[in-house]
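**Q** can't give you the sequence, but here's the structure:
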């Protein structure tokens, strides 16, 4: 009896109908082949035991059904004549002026109640009527972007249209830096695999609020083998990471209490220790080699930096300072600067180049493509023009005679900064005194070029720039084997790119191009097949006859390619139909729409790099990823396209790199054996364990020691009304559980207040709890339990508190008493647990204060 007979009139949800049709037919075919292979013995006859594909598919077509697709078929979609809206990036004065001029209804969707209330107050102070019964309404909700419906009198603005795009706060110090990209919970979904550091791989089921000791406490619920569940309190979220590993391989769910997880970790750490020791030896050898210590600040260096026309972001300034400190050291620099496309990595490189030139050294800048070299050449020449610095380039855009002149000038020291592709690594390129090597997108170079780079790096300072680091580079950067600076703060007024995955449609292409041309912009059309690129260019010309079209691909004669690129750069072409030759380097603020044909054929990092060519100004940019209308996409292709659409927020490059690692596999990460260990424990925990292993090999204390446990019967939750979005609450819980100094707590408090409004009592309690936990760890207090109205402190064996000081403290304060494990103290009248513990910690901290010479212990 077919399964559908049991469903009656119930509707059926069909996930990816085209993929279902393909799989049903393939399964039927395999069943017949299997029976034939076995000669009919012990094999089910498909004609008797299975429903025929045509019958099943006909049933699915005729029954009430919900068809769920990752990508909507364009021809069946419902189309609205909607137009994108202008972004304000926090300029509320301009918003107010536009709202006064608007004639219809304007609905503003804000991310949270606090932000909605603040915006209402600002608009009312400006004399505008806001709220029910007026034409300006505010709502709390999440929209990816606003729109205007011409003729309807309706305009909708999203949070991201009104305010600058929110960026995850970059916490500096030992726990800051690149780790936050991987360990954040912003991308965690129900049923995703997670890794608990102590219990192994489980499945995330969601959040649950439970009453503990009379107080509401939010927990993360994880499912394990045999139906067991583990409930992780918010203060222990730092023990949990999302599982990411080799493509197509999913680990078995662990069984709680079986001991197998500890064996897995032990095996991984042993193999990791051997590998890390070898890598550390290589880096130690490099560090031991003498290099050039560059001079410090000079008047010309300051003048060069002050000529920067934009305001530095905090991360950019930190990266500049990191590079300057490395260059001032005699050890050869080997720093990786990672930052999203357009976030200011080139400026970091130019300041380093100026520092080298002013110290009498030459600079080489190596790029993977001629186009990128050309773009950098233009940028460097413009930036260095007011200074006596000679910048030149060798590439296929130059004639042999020009190259000969440039090489001669380089050898004689007349050229200060030389840019080019791997041609710079040729034997005939000789520098008089090379001091700095800048490598852009190192992962795109071939093996031979990388070997030559490895040799060069041992003698000169090296600065590597990358938006999507290859896994190995990312791994080593995270684990502290390689110096790494992260720029994750977007430039002021930068908006996220609106990304759409659609079936190929000439209507979509024409509409996208015309929409961009209507706002005096330019369009990239990426088609990565040289043999058909001119046919595609002709199609675009037919669809939009008024557009001026240029074509660029890597097999064109140099002069023709240069002519096409210059036409687009200088605004004499509206649409550039190109291969992935434009993936790196082009920086054209007017180009804010990109159409990528056959987007299913690209890797995730490549899609991300391509999309980064647009959205480099304060205008909203659009990316259309076209897939064939009749092709069933593979699961990997669907996941890649879903990921690039999902990660449209600013600064997503690191998460793209991490997910690309999961999708492509990690076989070449640190060798085949290590990829198996990543598979066993997941990427994030692997990185964490490697970081600890390296610190141990260096004779340093691991940063992730056991955390103090405080059982204070507090409300441990963020009210849903204050932060309604569950992912945002989880992200805040994770960050609270990870803080390692008071400065991070203060920064987090300020950010929460700014994003969500005045802090409710529960959130203030969470922040105070985090601060007290830090104080407990500094005092060597392993655990605190509130029993009735008495605080019981269990001291760790390595506590810095001296027994004689504790005895004197107990004698001086009758409310205190010693216990077998430490001491206990009664809460004062009217004191809550947080106040009482703060008072008790204050007394203990006083015993650690340095004493004047000869002065006895006294409280």
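**A** Received it, and whenever you're ready, just let me know what you need. All of these numbers come straight from a predicted model, not from anything done at the bench.

**Q** all contacts plus neighbour counts: C-alpha atoms, from now on.
**A** Will do.

**Q** what residues are up against residue 695?
**A** 701-702 (C-alpha atoms under 8 Å, 6 or more residues apart in numbering).

**Q** same thing but 10 Å
**A** 479-481, 689, 701-703 (C-alpha atoms under 10 Å, 6 or more residues apart in numbering).

**Q** Please check those and keep the buried ones.
**A** 479, 481, 689 (16 or more other C-alpha atoms under 10 Å).

**Q** Use this one as the comparison:
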């Protein structure tokens, strides 16, 4: 217990009431909260809100929600609660009790949707985050900021509440919990009268076009009047540092207060999978442009189609039940593809060529894996690793503990392990590796740690050495700055077994080892198969642990699981905080302020400018703003050794700002650089921007990321949408939320270990991965055992079948449901989709029910080898791929009878 805690302990034992305790920061706040908890006095610690006056508040929504929830408990609880408020937060306007009144909803109430907007909730179409709502088909989904889960409210036609139930933001399905009679919805901003709400909207509308405020959420606290603010005159407010000195010394055990953090649940609903204007790949017809959904009559039945434009302004309509044949085109290089011409067969030739190459790659991977299964490898016995955990200085996440256990289990099996550890930037992959290194070395073996860059080698060496050296472990590292003499000595030490752990770039692949048991590869997607297999060839009986921040494509996960074991880190460590993300028009005042803000807290800055020709001019512009700024320039034309040497100097604090092209996208981890400014952000891909943002906020210091663009008005709708997605998904672990298919491109074909950018560009990344999965699956299951590839089926039925816009109004949500429904592999999958639709949208209408039946017919027909099914009134004609034919009759011409007749016949054959 420190002196301030002693003072507070004595003060609180003699003081009956403390409304507000102002502390310097969150660290002091946690110290103070330890004393309150020891004395069993209720207290709430507010987050540290470090914002400039009149700043756009949208990036700070989670902190604001926490502040509002804390004030609500303070105002409306029967218990006396003390608010512990960091001074940075206390200096901003804070809400009064009168504008924090919750909106109460009960069974039988008449709901007014506009009241939700009035208290700051945003209509989003699909509800995944706090502060959002969605209203459709007499059903309201809402995620109160004061609730762990969102609620689904069923309404009568008169808007009377008939049912309230919790649902999962991940699956979007109702939970098994009991029906709720009433809920209190805390304002996402403030509880305002209609008149006051309209006043604020008018105020926002009258602001200049360049104003950062687009809605009440962004304007937030700044519009509050004096009578709507926390009245400090009648509150007992004390400052932690000014509490009188204690005359006595106290010493007792205090309970740790864990860092508060938002638990981010990742939804499995992926919106914006296909957006009008996107390039799209059809498995047979090739690359075209997606022009949206359209309804057309077929044989008298209304159906929905995907409209695709090809070269020569030719169009193709694809029945929606064949959506699984389409994927969004993603290149390996960000280049714009050439549209295919219908009927010319060019795409078929290209895809066959790619498939042949992928077969060779898949064969190489599978053979290598099979050979490893037959080899004996060192058995790493499980030992006590608690000393490592105890000296870490933080609590491990459940994911880290699980990953460590899984890897240690694999190491003990006696044959070579091949394990992939995946986790977003800063989620603790290195900490997992340290535990594994300790276990292997303490079992009497050596470890090699392969990294892609010199700087990363030095950083890993420094951090791992500080953790393991005290346990008698000898560590060395090799990079381009190590002298030839030192290199020879290190090489000899590794060969003789005097060095337990060697860290370095590809140079270490040529080393001879005394007793090597484990190779760890960091950022493994940056190494080719040949580089990775080189050390395995020389030491075929070693274990392999690969680490990557690149998410595995959904389609490849199951195929890879036949070849290697996989662990995922999906929860951020307690001390990690998100990166504040801002999307701004280029403004020198904002740039200057952002740089100064970072320098004042003793940090450094990255400035990304992707034009080598103009980079010197940009340096002059920055020096005009801040003449004393020490700037390092980095780009691909600077000699690599010079650049590496200077970046090491930057890491050691000799420069204030690194002005560079996007070469720092990966492999540069500088804990003291926590602000990044990206000039011309609209010219980068979303994956590149996410990766660049990952350079900052990697420790316990908050990171700031600014995306600058020249002109909002000139942005295309797609660019605007994707940049906004980055701004809004700034929380930890948001990699999967940010259009998973975009992030998958990091490293392109290198998931298979080969540089395949040309082949990826030919067919698009998603189709490339599907083909790779097919080839791996064929080889791992065995050609003799694998079913013949099911031929597609053509349905020519006079049936109305589609998900109606009356049931699901938003096209993007319909597309998302279509995408999952049409990729269903069995009748159970269709049943799950049907239950989800009923759960989310209520009673299904006839076209939607019939669309699901069409999918059931498609699944059963493909299994039976049916080529096409056609009806003429009651007569139904069925042709098989083997040439056989069938003719059946429906009892009536009604759609439901025709569908029922076909389904029953298919189930019976």
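**A** The structure has been received and is ready for your questions. Given the structure is predicted, the values throughout are model-derived calculations rather than measurements.

**Q** coming back round to it: for the buried ones among the contacts of residue 695 of structure 1, which one is nearest residue 299 of structure 1?
**A** Taking C-alpha to C-alpha as the measure, residue 299 of structure 1 lies nearest residue 481 of these, at 34.5 Å.

**Q** for structure 2, longest strand please?
**A** strand 286-298 (DSSP state E).

**Q** Show me what it is packed up against.
**A** strand 279-282, strand 301-310, strand 314-319, strand 326-328, helix 346-373, helix 757-763, helix 811-822 (3 or more C-alpha pairs under 10 Å, 6 or more residues apart in numbering; DSSP states H and E).

**Q** nearest to residue 506 of structure 2, of the ones you listed?
**A** Closest among those, once you apply C-alpha to C-alpha, is helix 346-373, at 20.4 Å.

**Q** Tell me which other helices or strands the helix or strand following the closest one touches.
**A** Elements were assigned by DSSP states H and E; along the chain past helix 346-373 of structure 2, the next helix or strand is helix 386-390. Packing partners of helix 386-390 of structure 2 (3+ C-alpha pairs under 10 Å, 6+ apart): helix 429-442.

**Q** Report the buried residues of the helix it packs on.
**A** 429, 431-442.

**Q** who's in contact with residue 669 of structure 2?
**A** 425-426, 455-456, 459-460, 651, 694-696, 698.

**Q** Could you list which of these belong to helices?
**A** Under the assignment DSSP state H, those contribute 455-456, 459-460, 651 to helices.

**Q** on that earlier part again, chain center to the longest strand of structure 2, what's the gap?
**A** Its chain's C-alpha centre and that of strand 286-298 of structure 2 lie 30 Å apart, by C-alpha atoms, centre = their mean, to the nearest Å.

**Q** any idea of the angle it forms with helix 811-822?
**A** Orientation check (axes from the mean of the first three to the mean of the last three C-alpha atoms, to 10 degrees): strand 286-298 of structure 2 against helix 811-822 gives 90 degrees.

**Q** and the direction of strand 286-298 of structure 2 versus that of strand 314-319, what angle?
**A** Going by the same axes, to 10 degrees, strand 286-298 of structure 2 makes 60 degrees with strand 314-319.

**Q** now the strands for the stretch 651-800 of structure 2?
**A** In the stretch 651-800 of structure 2, the segments counted as strands under DSSP state E, counting those that start in this stretch are 657-660, 673-679, 703-709, 794-796.

**Q** I'd like those written out as CSV, with distance to residue 5 of structure 2 added.
**A** Shown next, in CSV, are the strands of the stretch 651-800 of structure 2 (distance: least, C-alpha to C-alpha, whole Å):
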stretch, distance to residue 5 of structure 2
strand 657-660, 39
strand 673-679, 31
strand 703-709, 30
strand 794-796, 75
